[in-house]
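In: Based on what follows, work out the 3D shape:
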Amino acid sequence: MAQKNDKYTYRVTWSEDDNEYVGLCAEFPGLSWLADSPEKTLKGIRKLVADVLLDMVNNSESIPEPIATKNFSGKFMVRIPPDIHRKLAIQAAESGVSLNRIASSKLSQ
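Out: Modelled structure (predicted):
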């Protein structure tokens, strides 16, 4: 089912603790898969996600939307302490750019 239309976000990384590669899926943070090669790891985590999705469908559970297919507005609110807000506003004014530009720049680093 999900294997053919798989649009989820996967990551394969080395786990020093396990002495193997670990496969992760951003939309299913509780799942992981260990294997001795990156290729086997990716195949394993994708199969595990497919099995979980099938189980979710069979139990009428809601399926997570893939991050890749979500529409993002580019807006979100972040609360920061007033002194940091002031500091950023000063940096923005001194640089001749907007507060939004300064914050965006710092978040992208």
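
In: Please count neighbours and contacts with C-alpha atoms only from this point.
Out: Fine.

In: Please give the element, helix or strand, for Val12.
Out: Using DSSP states H and E, Val12 sits in strand 10-15.

In: For stretch 7-17, which outside residues touch it?
Out: Applying Cα atoms under 8 Å, 6 or more residues apart in numbering, the contact partners of stretch 7-17 are 20-27, 38, 41-42, 66-69.

In: May I have the secondary structure class of the residue lying farthest from the centre of the chain?
Out: Here the centre of the chain is the reference, and by Cα atoms, centre = their mean the most remote residue is Glu94, at 34.1 Å. Under DSSP: H, G, I helix; E, B strand; the rest coil, Glu94 falls in the helix class.

In: So in this protein, which helix runs the longest?
Out: If you go by DSSP state H, the chain has its longest helix at helix 38-58.

In: Second chain to compare with the first, below:
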Amino acid sequence: MREMMLMLMLMLDLLSVCEGDDMKRDIAYYMALPYREIIEADAAGGYVGYVAELKGCITQAETKAELLELLEDAKRCWLEAALEEGLTIPKPQSEENFSGKFNLRLPKSLHRELALSAKAEGVSLNQLAVCLIASGLKTSAVR
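Out: Next comes the predicted model:
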């Protein structure tokens, strides 16, 4: 009976060690994934950084170098907490999921204005739209 108890205790110890190794492997797996890290200058000074796919994973620092280090720590803490709680961890959005094409419906008056602007600039309507969207994304506070 004593031998069975010792064997059971040993198996439980091994199980807990394996679980710890699985968690480390999971952390390493998730930390290696190519999550999008967004860095923005803070109006009050310094920088703010967040991981786009991990809601609430955000930090701030005075310098970009410090921010990158803190963002890595924030990501690790976020992932560890999610694993401990058994939460589903989102995977990064890969560029393979996007074709580079989408349809856009807009009022005729805006279409006309864009077409005239593109002609005046000597570029295609598509080139102008891409430029305007990219410019808007850089200045937008929308995440």
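
In: who touches the longest helix of structure 1?
Out: The contact list for helix 38-58 of structure 1 (Cα under 8 Å, 6+ apart) reads 1-3, 10-13, 21-25, 28, 31-35, 62-63.

In: again with stretch 62-75 of structure 1
Out: Contacts of stretch 62-75 of structure 1 (Cα under 8 Å, 6+ apart): Lys7, Tyr8, Thr9, Glu27, Leu53, Met56, Val57.

In: And that stretch, what's buried?
Out: Counting neighbours by 16 or more other Cα atoms under 10 Å, one finds that stretch 62-75 of structure 1 has no buried residues.

In: what about that stretch, how long is it end to end?
Out: As for stretch 62-75 of structure 1, its first-to-last residue distance stands at 26 Å under the measure Cα to Cα, to the nearest Å.

In: what's the matching range in structure 2 for the longest helix of structure 1?
Out: Per TM-score structural alignment, the counterpart of helix 38-58 of structure 1 in structure 2 is residues 64-84.

In: what's the average distance of the matching stretch to structure 1?
Out: Here stretch 64-84 of structure 2, set against structure 1 after superposition, deviates by a mean of 1.9 Å using mean Cα distance after the TM-score superposition for structure 1.

In: does Gly49 of structure 2 count as helix, strand or coil?
Out: At Gly49 of structure 2 the chain is in strand, as set by three-state DSSP.

In: swap that for His85 of structure 1, sorry
Out: Three-state call for His85 of structure 1 (three-state DSSP): helix.

In: Tell me how many other residues surround it.
Out: Around His85 of structure 1 there are 14 other residues, counting by other Cα atoms under 10 Å.

In: circling back: I'd like the distance from the match of helix 38-58 of structure 1 to the chain centre, please.
Out: 12 Å (Cα atoms, centre = their mean, to the nearest Å).

In: cool, and stretch 21-39 of structure 1?
Out: Put simply, stretch 21-39 of structure 1 sits 13 Å off its chain's centre (Cα atoms, centre = their mean).

In: what's the answer for stretch 33-50 of structure 2, then?
Out: Stretch 33-50 of structure 2 sits 11 Å away from the centroid of its parent chain (Cα atoms, centre = their mean).

In: got the end-to-end distance for that stretch?
Out: End-to-end distance for stretch 33-50 of structure 2: 15 Å, by Cα to Cα.

In: And stretch 91-100 of structure 1, by the same measure?
Out: Using Cα to Cα, one end of stretch 91-100 of structure 1 lies 11 Å from the other.

In: Name the surrounding residues that touch it.
Out: Outside of stretch 91-100 of structure 1, the residues within contact range by Cα under 8 Å, 6+ apart are Leu88, Ala89, Arg101, Ile102.
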